[in-house]
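heads up, no residue letters with this:
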């Protein structure tokens, strides 16, 4: 972790669990101006890790018979996905990102298409409505045919799932997820933010936006209505490890639902990488180290990844307070940065043991960081598995 900090991340903090033992650590600063240090218990905007919580809530409603996985979303929300499209796209397709609905982020933040950070500042305190964002995705050119693989990662899918939860439960999706997922898991520091400022101890969150913000800009104060049930949660590394441990142990959804969540298909992440995606879960197979389940995510200035080995015995949840540090070369391709190598070493050591002895065995490890698998944070927009926006 010190290596990640020395490579250029202001602050990094994590919790690792291994066969009943727990390690927590932090390196660097939470505020580059004052030098205030990061600590392992800080709260973080965890981006698309939120998607696992939303998917678990949907599966609970599947268990109760209120939602059918293979029913068309147009039967539940005809006003949001009308016509033939609504008849072809199923709930399962929304969950595993094979709906063909494109991501709305580029339309909510139009300056990104011109490689400008203007939209990020313009939207800092803007209150988006879910239906407004969903319409941006539904009205945009399709990313693919419903049900076709590889799927295309899209935050539009998970805002629709939030609206579906509201339709069948009679309460807001945020309230349902809080009562039936967050509280059921016994999480004490996890929740949807009620205002732009995070409550409790947290770091500032620095967004480089591929060098367009120089120096990186602090977006720790931000209205998260732009991502809602797709990527708005605030949590701690301890809470994330607890949540995924309980989920994979069948304590949040039943074993039949968990088996459905772990049925993966190939999906193109927002950073262009190909990932194995289930129903709100990523599958990461690391040669000679095991199979891990979890998610990653980024929002403006904050990147997080949480992985749990299939046997539940080894877990990592790690947070970074800098995102999109890879500046493009003359052709527009993101350049390699020392942070990338430092993160790869950290992941190898945590997941496989000794970093040097296992380097060759783990060379194909996928997680980075996005909307969000990859080395933590080279996404096209916030959040992905490695670096996606709103992932």
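Everything's here; your move. Being a predicted model, the structure only gives us computed values, none of them experimental.

Please make it C-alpha for all contacts and neighbour counts, starting now.
OK.

State the three-state secondary structure for the closest residue to residue 247 other than its chain neighbours.
Once flanking residues are discounted, residue 247 sits nearest to residue 253: 6.7 Å by C-alpha to C-alpha, 6 or more residues apart in numbering. Of the three states, residue 253 takes coil under DSSP: H, G, I helix; E, B strand; the rest coil.

Use this one as the comparison:
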């Protein structure tokens, strides 16, 4: 696996634990204090947050430094790689096509990609589109089999890696997170529309909502276009390693996108209030099954959308993402509060990620 792909897209623990005192206060300064703690106590290079209240007013926060080499400030609401939040965008496009009568949720994958999905215990004639989006297909994840020697992957290369391994279970038998599901969803979008998945996401979601800081990087584009904090990993000696720039093609429609916390809040708010899907398709997206690892106890997975219990009651809806150099967590409540938090490394310390998740919970429970 490439060094820049040390952690799979979407590998996350979206906990909903009761926030400790340091994260629990509902005042705006408590969000800042929470970010400061992530930097000074947990040792993360930078942390950013965007908090949107019910009327739609937004506050943004930063902590840490945006560039460890220069000490540059963290850009307010800077762009980050959003990892598996991309899955929610991909799922929305599929569900829009369902609403248009171009895709059937309970239609076999083989109808759209004839003969493509075959392997040991794997047959696209027996896997439904719904099971891709719901993560119940049984398809193995390709991510552990990525190579250090490959810098650019075509989507079919990713699928080929997965199909070299046997099915983990029969379709619909259980739930298991696999990026392969969303690569196939992207391929179905392209087959049905005749256009690149990036173009469809841009046309149907990004432009429609005016997400000015959100995009799907073009092939070979290793940069982040607008002001952004640098993303970091650790080298063999434990020193921070700048991994901001790389080709994210290995993530494709499962996790390639770049955005900001505020744009993510706008996206999930529009989605949950009916701004992107007809009622029938939004109801399908919100129909969930119990989710196991890597999600926390109580989390449930819909069609590219996760519900996570709140310590103050109810749930919030989002997805979250893990991508080389960055982690993002957040979502929106039923009554319109929205929070997204990003940090500029993938913490190896699970306690640090629990603190990120608790900060999301505290901000939504204010």
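All right, it came through fine. Since this is a predicted model, take the numbers as computed values, not measurements.

sorry, back to before: got a list of what the residue nearest to residue 247 of the first structure touches?
By C-alpha atoms under 8 Å, 6 or more residues apart in numbering, the contact set of residue 253 of the first structure is 56, 59-60, 247.

For those residues, which ones persist in the second structure?
Using both residues aligned by TM-score structural alignment, their matches' C-alpha atoms under 8 Å, the second structure keeps these contacts from those: 56, 59-60, 247.

Just the ones of those in helices?
Judged by DSSP state H, helices contain the following of these: 56, 59-60, 247.

Closest one to residue 75 of the first structure out of the residues you listed, please.
Nearest to residue 75 of the first structure among those: residue 59, at 17.6 Å, using C-alpha to C-alpha.

Now check that closest one against the second structure: what is it aligned to?
Under the alignment (TM-score structural alignment), residue 59 of the first structure pairs with residue 95 of the second structure.

Repeat that for residue 137 of the first structure.
So residue 137 of the first structure corresponds to residue 162, using TM-score structural alignment.

Residue 349 of the first structure now?
Across the alignment, which pairs residues by TM-score structural alignment, residue 349 of the first structure is matched by residue 362 of the second structure.

Mind listing what's buried along the helix or strand where that match lies?
Using DSSP states H and E, residue 362 of the second structure maps to helix 350-364. Residues of helix 350-364 of the second structure classed as buried under the neighbour-count rule (16 or more other C-alpha atoms under 10 Å) are 352-364.

Just list what that helix packs against, helices and strands only.
On a contact count with 3 or more C-alpha pairs under 8 Å, 6 or more residues apart in numbering; DSSP states H and E, helix 350-364 of the second structure meets helix 21-24, helix 28-40, strand 326-333, strand 338-343.

For the first one, grab the matching residue range in the first structure.
Helix 21-24 of the second structure corresponds to no residues in the first structure, going by TM-score structural alignment.

Just the buried residues of that helix, please?
Within helix 21-24 of the second structure, the residues that count as buried by 16+ other C-alpha under 10 Å are 23-24.

elements contacting that helix?
Under the contact criterion of 3+ C-alpha pairs under 8 Å, 6+ apart, helix 21-24 of the second structure touches helix 28-40, helix 350-364.

Name the surrounding residues that touch that helix.
With contact meaning C-alpha under 8 Å, 6+ apart, helix 21-24 of the second structure is reached by 30-31, 33-34, 358-359, 362-363.

let's go with 7 Å and repeat that
If you take C-alpha atoms under 7 Å, 6 or more residues apart in numbering as the criterion, helix 21-24 of the second structure is touched by 30, 34, 358-359, 362.

and those residues as a markdown table, adding distance to residue 210 of the second structure?
Output for the contacts of helix 21-24 of the second structure, formatted as a markdown table (distance: C-alpha to C-alpha, whole Å):
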| residue | distance to residue 210 of the second structure |
| --- | --- |
| 30 | 30 |
| 34 | 30 |
| 358 | 30 |
| 359 | 27 |
| 362 | 28 |
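
and the two most separated of those residues?
Maximum pairwise distance among the contacts of helix 21-24 of the second structure (C-alpha to C-alpha): 11.9 Å, between 30 and 358.

so where do the helices sit in the second structure?
Taking DSSP H as the test, the helices found in the second structure are 21-24, 28-40, 85-99, 129-134, 155-163, 179-193, 197-201, 207-209, 252-255, 261-272, 279-285, 350-364.

Would you mind listing the buried residues in stretch 139-148 of the first structure?
Residues 143-144, 146-148 are the ones in stretch 139-148 of the first structure that count as buried (16+ other C-alpha under 10 Å).

Show me the two of those that sit farthest apart.
Comparing every pair within these by C-alpha to C-alpha identifies 143 and 147 as the most remote, at 11.4 Å.

Pull up the overlap in contacts between the two.
Residues touching both residue 143 of the first structure and residue 147 (C-alpha under 7 Å, 6+ apart): there are none.

returning to that earlier point: any idea what the residue nearest to residue 247 of the first structure aligns with in the second structure?
Following TM-score structural alignment, the counterpart assigned to residue 253 of the first structure within the second structure is residue 277.
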